[in-house]
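1. can you look at this prediction? I've put the sequence above it.
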Amino acid sequence: MSSRVPRAVLAAGLAAAVSVGVMRARGRADARWPLLVRENHAGRPVSLLEGPAASAGLLAAAACVPGAAGRTAALTAVGTAGVLGAVDDFAESGASKGLRGHLGALARGEVTTGALKVIGIPVAAVVASALLRTNARTPVGRLADAVLAGGVVAGTANLLNLLDLRPGRAFKAGLVMVTGHALIDLLPGAREQCTSTALRTERDAGSRVLASGVLGTTAALLRDDFAGSTMLGDAGANALGAAIGLRSALTASRPRLVCELAVLAALTLASERVSFTRVIESTPGLRHLDALGR
């Protein structure tokens, strides 16, 4: 890693370059693999190659996270979210939708691609978080931190996927969350108390790298997403959310993780009964923000 280039800048550049590199194959890929082309909410054909492009860009950024534990955690969480999202995008099985639908299918003995995500992403998120949340003094405390942080990672991945129903919406939500996390970091008690200054410096650097990866990926892909010619799909939205969630898991205190997980759980449960799109379109401020750039 070059000492002349800040890690966060390198991560943003790599994320953008890799995302653009994958998208350059769009014309040939869409023609060769019809599964890459879907109809969007308006009945227009869109390319799902943006999802693998976003996942690849975010993985490139994750590879820049300092420290073996942080880097392994980032690659595990983002990679699993992207891969399982891609499986659901391109090999979808079963007619079940939503958390309740996939869990109901599992109860009947039917393993859908959506159910693989419901199980696989949280498991990978907890494993990744266990590599990071090592400051608690007891095994029970470390397990609690890993579960809470893993829930935030998986919950954020799911939330971004739920929002990816209109051009640019998931990217905008991601930018709002990254900005919000940075502001919350400034509040007393919002950050985990690390056992050493070196560890805190490493976690802070990892947090900046993941945020920069999100920014670089967004900058590279947002224009086509706004135009409605491409979309993130499950692969891109899940990977984007996992990166954002892990950025929080790196530095958040336990009380903050509890609060974030509670909000994410409430939104997930609300999505089973309420249409986010309907709420957004019926709320003036949200409606204007949602339409911005399209």
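-> Happy to help now that I have it. On a predicted model such as this, the values are computed, not experimentally measured, just so you know.
2. going forward, measure contacts and count neighbours with C-alpha atoms only.
-> Noted.
3. ok, the nearest residue to Leu163 once chain neighbours are set aside - contacts?
-> Once flanking residues are discounted, Leu163 sits nearest to Ala170: 5.4 Å by C-alpha to C-alpha, 6 or more residues apart in numbering. The contact partners of Ala170, by C-alpha atoms under 8 Å, 6 or more residues apart in numbering, come to Leu160, Asn161, Leu163, Asp164, Ala237.
4. how about Ala170, secondary structure?
-> With DSSP: H, G, I helix; E, B strand; the rest coil as the basis, Ala170 sits in helix.
5. enumerate the positions of stretch 70-90 that are buried.
-> 70-89 (16 or more other C-alpha atoms under 10 Å).
6. got a list of contacts for stretch 149-157?
-> Counting by C-alpha under 8 Å, 6+ apart, 77, 81, 121-129, 133, 237-246, 248-249, 257, 260-261, 264-265, 268 sit against stretch 149-157.
7. stretch 106-117 too?
-> For stretch 106-117, using C-alpha under 8 Å, 6+ apart, the contacting residues are 81, 84-85, 87-88, 91-94, 96-97, 102-103, 105.
8. now the two most distant members of the residues you listed.
-> Using C-alpha to C-alpha, those reach their maximum pairwise distance at Ala81 and Ala105, which is 20.6 Å.
9. this protein: strands as residue ranges?
-> 37-39, 45-47 (DSSP state E).
10. which of those strands is buried the deepest?
-> strand 45-47 (a mean of 21; mean count of other C-alpha atoms under 10 Å).
11. surely Cys64 meets Arg7?
-> Yes: Cys64 lies in contact with Arg7 (C-alpha atoms under 8 Å); the separation is 6.7 Å.
12. which of the two has more neighbours?
-> Neighbours were counted for Cys64 and for Arg7 using other C-alpha atoms under 10 Å; Cys64 has more, 24 against 21.
13. for comparison:
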Amino acid sequence: MIPALAGVLGSRIARAVCDRRDLTSWKRKSYSGKQVCLSGGLDLLAGVTAANCAGSFAQPRYRAACLLATGSAGLAGYIDDHCEDRFPAHGKGFRGHLGALRRGQLSSGAAKIAIIGTGAMMSAAWLEVCGLSGSNRPNGARDLRVRFASGLVNTAIIALSANTFNLLDLRPGRARKVAILLGVPTGGQVGRDTAVAAAAGIGEDLLGRTMLGDLGANVLGAQLGMGWTRSSLPVRCVTLAVLLGVNVAAERVSFSQLIESTPVLREFDMLGR
């Protein structure tokens, strides 16, 4: 309860500060052509960070891993949101960014992949070293193999979850609603804290006043990914398969078009807008 309350308080304080600052450079055109401020990512980051810091009293090593994952995801998102024009190449999706890298040109997206991947790997390694992931830990050589496999799975879950929520942040409130829907039943205490922090700023998001941007969406996904690392290894493998499928599908299919053409998904997406 205390981490969740800290998440709400952190989000609301950040929102109050942002409302009093000139954030012209944070404004972008939305899908509708309206000017929207990316400061939603700041209030989400503040909420998630406050929740992790409050939770560190009970789970210090695990919450430290959460801070590492979300901090690297937030840094990568900030670079993609605000420094894209400073990179020699531009791309879209994994294929576009990695294609530019093969040509010897670095894009902000490729830098984002590297930073999120490194943060996810370090967080996953820390979980295994401290025995905090959901693995069953037998003795001997098999223990090392299981822990190595567990670390790889956790790394991929955190990184792909961060990118998945980036893909969802294309309409008002969409990424926050999915985080609330998934975080409460599947993410353990960290997932519930994340859902509460996401809900704290959803009003401005739904009204089209703010959006998460890459910064907020990456943080949201990385934090939920950390929540999913506490599941058993078989459950995490299923989670990884779903996330991988979503990210592969996104290279070929428009999620917005798919949602708008599916009545149930369309109604959920429009809820509160």
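-> The structure has been received and is ready for your questions. Computed from a predicted structure; not experimentally measured.
14. what's the TM-score here?
-> Here the TM-score for the pair of chains, by TM-score structural alignment, normalised by the length of the second structure, is 0.90; 258 aligned residues with a C-alpha RMSD of 1.5 Å.
15. picking that back up, intersection of neighbour lists for Cys64 and Arg7 of the first structure?
-> Counting by C-alpha under 8 Å, 6+ apart, the residues touching both Cys64 of the first structure and Arg7 are Val209.
16. next up, the contacts around the residue nearest the centre of the first structure.
-> Centroid-nearest residue in the first structure, with C-alpha atoms, centre = their mean: Gly241, separated by 1.4 Å. Shown in contact with Gly241 of the first structure (C-alpha under 8 Å, 6+ apart): Val153, Ala154, Thr156, Ala157, Asn158, Leu159, Leu160, Asn161, Gly174.
17. closest one of those to Gly21 of the first structure?
-> Gly174 (21.8 Å).
18. ok, the residue mapped onto Asp214 of the second structure from the first structure to Arg166 of the first structure distance?
-> Matched by TM-score structural alignment, Asp214 of the second structure corresponds to Asp234 in the first structure. Separation of Asp234 of the first structure from Arg166 of the first structure (C-alpha to C-alpha, to the nearest Å): 13 Å.
19. for the two, indicate the residue with more neighbours.
-> A count of neighbours by other C-alpha under 10 Å puts Asp234 above the other of Asp234 of the first structure and Arg166, at 30 against 18.
20. I'd assumed Ala91 was in contact with that one.
-> No: contact criterion C-alpha under 8 Å: Asp234 of the first structure and Ala91 do not qualify, at 11.6 Å.
21. give the equivalent position in the first structure for Ala4 of the second structure.
-> Aligned counterpart of Ala4 of the second structure in the first structure: Ala12 (TM-score structural alignment).
22. next: Gly203 of the second structure.
-> Using TM-score structural alignment, the partner of Gly203 of the second structure in the first structure is Arg223.
23. how about Ala69 of the first structure, what's its match in the second structure?
-> Ala69 of the first structure maps onto Arg61 in the second structure, by TM-score structural alignment.
24. count of residues packed around that match?
-> 16.
25. so where do the helices sit in the first structure?
-> For the first structure, helices defined by DSSP state H occupy the ranges 7-23, 26-32, 50-62, 68-90, 98-107, 113-132, 139-163, 169-184, 197-227, 233-251, 254-271, 276-282, 284-291.
26. out of those, which comes closest to Ala42 of the first structure?
-> Closest approach to Ala42 of the first structure among the helices of the first structure is made by helix 197-227 (12.3 Å; C-alpha to C-alpha).
27. which strands or helices does the closest one pack on?
-> Helices and strands touching helix 197-227 of the first structure, by 3 or more C-alpha pairs under 8 Å, 6 or more residues apart in numbering; DSSP states H and E, are helix 7-23, helix 50-62, helix 169-184, helix 233-251.
28. need the counterpart of Arg273 of the first structure in the second structure.
-> So Arg273 of the first structure corresponds to Arg252, using TM-score structural alignment.
29. give me the neighbour count for Asn136 of the second structure.
-> Neighbouring residues of Asn136 of the second structure were enumerated by other C-alpha under 10 Å; the total is 13.
30. picking that back up, mind checking how far the match of Gly203 of the second structure is from Met231 of the first structure?
-> 11 Å.
31. ok, now Ala220 of the first structure?
-> From Ala220 of the first structure to Met231 of the first structure the distance is 13 Å (C-alpha to C-alpha).
32. which residue of the two possesses the greater neighbour count?
-> Met231 (30 against 23).
33. pretty sure that one contacts Pro167?
-> Yes: judged on C-alpha under 8 Å, Met231 of the first structure makes contact with Pro167 at a distance of 7.1 Å.
34. tell me who's in contact with the closest residue to Cys18 of the second structure other than its chain neighbours.
-> Spatial nearest neighbour of Cys18 of the second structure, chain neighbours left out: Ser39 (6.8 Å); criterion: C-alpha to C-alpha, 6+ apart. By C-alpha under 8 Å, 6+ apart, Ser39 of the second structure lies in contact with Arg15, Cys18, Leu23, Trp26, Thr210, Met211, Leu212.
35. next, format those as JSON lines and append distance to Gly191 of the second structure.
-> Output for the contacts of Ser39 of the second structure, formatted as JSON lines (distance: C-alpha to C-alpha, whole Å):
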{"residue": "Arg15", "distance to Gly191 of the second structure": "22"}
{"residue": "Cys18", "distance to Gly191 of the second structure": "25"}
{"residue": "Leu23", "distance to Gly191 of the second structure": "30"}
{"residue": "Trp26", "distance to Gly191 of the second structure": "28"}
{"residue": "Thr210", "distance to Gly191 of the second structure": "23"}
{"residue": "Met211", "distance to Gly191 of the second structure": "21"}
{"residue": "Leu212", "distance to Gly191 of the second structure": "18"}
